[in-house]
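J.: structure of the sequence below:
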Amino acid sequence: MAAACAEMEPAAAPPPPPSPPPAAAAPGSAELVCAQGRNLKAVLCQRCGSRVLLPGAATFARRELLLPAMRKKAAAAAAGGGGDGDVVREHWLVRDMFSFENVGFTRDVGNVKFLVCADCEAGPIGWHCLDDKDSFYVALERVAHE
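T.: Coordinates of the predicted model:
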């Protein structure tokens, strides 16, 4: 039973372009975004501290996405993305999967793969729709910054 990407997220509208930071960034994210809208700090796994992205590798974006509750990769895949979760609105948008330093992907859940830490498999920390090969979203609230 394949679910369309639009069914996996609350917002039915197409994704908006990245927000112009830092003025548009929320108070908690303003110190993380440079004038060009890119991440000022390295992005790390909250659990093990593994480096996910280098500074400048992603662009700040706002988009409402539903992510399952944090858990290990095997449990997230078994849950099928259903059940409890969180609506997240602030993300690092990565346009090339080779920009990641260290990230893993769950099995397909409909048209979606969830991003997890490649070292400890904590996640999901982000979301990738298989219909859009060039958009990987990493939720700011699911990662640490250094």
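J.: CA atoms for contacts and neighbours, from now on please.
T.: Noted.
J.: residue 143: what's it in contact with?
T.: With contact set as Cα atoms under 8 Å, 6 or more residues apart in numbering, residue 143 has these partners: 43, 44, 45, 46, 125.
J.: here's the other one to compare against:
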Amino acid sequence: MSETEASSAVSEDTTKYVEEGKNKLIVKCKFCGSKILEKKTATYISQEKELPLMQQDVNRKEGEIQKEMIKGYFHVENMYTFENIGFTHQVDTYKYLTCADCDAGPVGYFETDSKHSYVALSRVVQC
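T.: Okay, here's the model as predicted:
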């Protein structure tokens, strides 16, 4: 399943991931399995935001960043809520979130103005 298909599937049925508005299960990196969030520590929000693809096409133009629209995020108000997360350098008013163990990402983004984080459901696994 492509990242775009996964994004669509998540937005259609959130009941297996969300309970009482919070993440129902532990959120982990889909590549290395590192724990990112404990159960019920983030709030689900249905919003659309464009993120760079996790794997860029090697045949793209020099300097071009391929992106996709993602719908469905876990909102984290305090960055200390995370079990394991990394931050990129600032791009405009954002920092992208990555797995602190394997550097896979971006799995979401951090707003430098509000200090809130958003983890894309389609970029992580839950168990």
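J.: TM-score for this pair?
T.: Counting by TM-score structural alignment, normalised by the length of the second structure, the TM-score of this superposition works out to 0.82. Behind it: 112 aligned residues with a Cα RMSD of 1.7 Å.
J.: ok so, going back, can you add distance to residue 87 of the first structure and give the contacts of residue 143 of the first structure back as CSV?
T.: CSV is the format used below for the contacts of residue 143 of the first structure (distance: Cα to Cα, whole Å):
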residue, distance to residue 87 of the first structure
43, 20
44, 21
45, 19
46, 18
125, 12
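J.: out of these, which comes closest to residue 26 of the first structure?
T.: residue 43 (17.5 Å; Cα to Cα).
J.: please name the nearest non-neighbouring residue to the aligned partner of residue 66 of the first structure in the second structure.
T.: By TM-score structural alignment, residue 66 of the first structure lines up with residue 50 in the second structure. Distances taken as Cα to Cα, 6 or more residues apart in numbering place residue 69 nearest to residue 50 of the second structure, at 4.2 Å, with adjacent residues excluded.
J.: returning to what we had before: quick one: the match of residue 66 of the first structure is in a helix?
T.: No. Applying DSSP: H, G, I helix; E, B strand; the rest coil, one finds residue 50 of the second structure to be strand, outside a helix.
J.: residues contacting it?
T.: 67, 68, 69, 70.
J.: against residue 65 of the second structure, how distant is it?
T.: Per Cα to Cα, to the nearest Å, residue 50 of the second structure is found 11 Å from residue 65 of the second structure.
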